[in-house]
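Chemist: Model the following, please.
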Amino acid sequence: MSSADGSALPAEVMSIASPINIILFSVFTVLVYMQFRPKTPATLPKAPPPVVFRTFTPRTLIEFNGENDKLVYIAVRGRVFDVSPGRNFYGPVLTGGPYENFAGRDASRGLACQSFDREMLTEDLSAPLDDLKDLDAEQLENLQGWEERFSEKYLVVGKLVAEGDPDAPKS
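Modeler: Next comes the predicted model:
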């Protein structure tokens, strides 16, 4: 090739296909491909098994105390909440969570009285449910606050009835 005045162009200008240009073009092509290549589709986490609303008695509720990797349920004023996401606080009994005594139990009186002692729990599981009639206005307000907190944060999975109640599950 020659320029307009008839002189020859230098060899560097004439060669577009020089090794450095080929390397730069290859790197550019790889970068463009990496940017626009098809991505693997995002996979959603596996959904938890469906929860069936059921009726519990104190004897059937006690099974859900979080031991052996079971779910952790707590009853408040007859409603049973799945508090398993808060396992560090509510159970199991062996880990020493601050509310461990309530795992698998009716926690209504203890929450109302702001006491986490075992004395707040009904020891006889076949006894009638605590009617909470002796609570004062402040204790009932405490209990309502806890119940609202549980309702906002945890799923209601059932209701708690006394042994012998017509709604009680048959053994």
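
Chemist: CA only for contacts and neighbour counts going forward, please
Modeler: Noted.

Chemist: And what about the residue nearest the centre of the chain, helix, strand or coil?
Modeler: Centroid-nearest residue in the chain, with C-alpha atoms, centre = their mean: Pro85, separated by 4.6 Å. With DSSP: H, G, I helix; E, B strand; the rest coil as the basis, the three-state label of Pro85 is helix.

Chemist: how about this one, so we can line them up?
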Amino acid sequence: MADSSSPPVATEATSAATPINFILLSLFVFLVYLRLKPMKPQVLPRAPPATVFRTFTPPELYPYNGLNGMPVYLAVRGRVFDVTAGRNFYGPGGPYANFAGRDASRGLACGSFDEDMLTKDLDGPLDKLDDLGDEQMEALQGWEERFLEKYLVVGKLVPVGSEEAKAAAAQQ
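Modeler: Predicted structure coming up:
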């Protein structure tokens, strides 16, 4: 005779294949897959080409105007700056494009971007800026300090035919 105080015995086994268990198992398998799948190798950005400090004459500086894939350089008081990072300002079509590949000292000092502020004769002497006033020289110094903070000095501007230009040509 059966004991009436004992709980009834389950005759059917409950199945583990419930929809929630299937979803949890799928999620677990997916997470394991994400963890174990091979990662794509990281590709580092290409390093910019090495910049060597060099001596420029005005004709040698002129091609560095941003055209034909060239970097953008400009000179201020004998220092040549690589302003390629500011190509939208100094490169072709930019508001300061006249200065690209040139000595920009007089134009920056005078606050003028006109073509007549640039040295016409690239083979002639460098502009000594002797006729500029104190206010203009102060403005030029401000520009030079900004360039020094922001851009890399890549060279020195010397006149054609100078001893430094001859020595630099001999080294190349």
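
Chemist: now what about the TM-score between them?
Modeler: Once superposed, the chains reach a TM-score of 0.85 (TM-score structural alignment, normalised by the length of the first structure), with 164 aligned residues with a C-alpha RMSD of 2.3 Å.

Chemist: related to what we said a few turns ago, what residue in the second structure is paired with the residue nearest to the centre of the first structure?
Modeler: Counting by TM-score structural alignment, Pro85 of the first structure corresponds to Ala85 in the second structure.

Chemist: which residues sit in contact with that match?
Modeler: The neighbours of Ala85 of the second structure, taking C-alpha atoms under 8 Å, 6 or more residues apart in numbering as the test, are Tyr151.

Chemist: go on, Glu147 of the first structure?
Modeler: Val76, Arg77.

Chemist: Check the gap between the counterpart of it in the second structure and Ala109 of the second structure for me.
Modeler: Under the alignment (TM-score structural alignment), Glu147 of the first structure pairs with Glu144 in the second structure. Applying C-alpha to C-alpha, to the nearest Å, the value for Glu144 of the second structure to Ala109 of the second structure is 10 Å.

Chemist: Check Thr84 of the second structure too.
Modeler: Distance from Thr84 of the second structure to Ala109 of the second structure, by C-alpha to C-alpha: 21 Å.

Chemist: Tell me which of those two has more neighbours.
Modeler: Neighbours per residue (other C-alpha atoms under 10 Å) separate Thr84 of the second structure from Ala109, with Ala109 holding more: 24 against 21.

Chemist: And the more buried one? What does it align with in the first structure?
Modeler: Taking TM-score structural alignment for the superposition, Ala109 of the second structure sits opposite Ala112 in the first structure.

Chemist: Distance from the chain centre to stretch 128-145 of the first structure, please.
Modeler: Here the centre of stretch 128-145 of the first structure is set off from its chain's centre by 29 Å, with C-alpha atoms, centre = their mean, to the nearest Å.

Chemist: Contact partners for the counterpart of Leu135 of the first structure in the second structure?
Modeler: Applying TM-score structural alignment, one finds that Leu135 of the first structure aligns to Leu132 in the second structure. By C-alpha under 8 Å, 6+ apart, the contact set of Leu132 of the second structure is Ala109.
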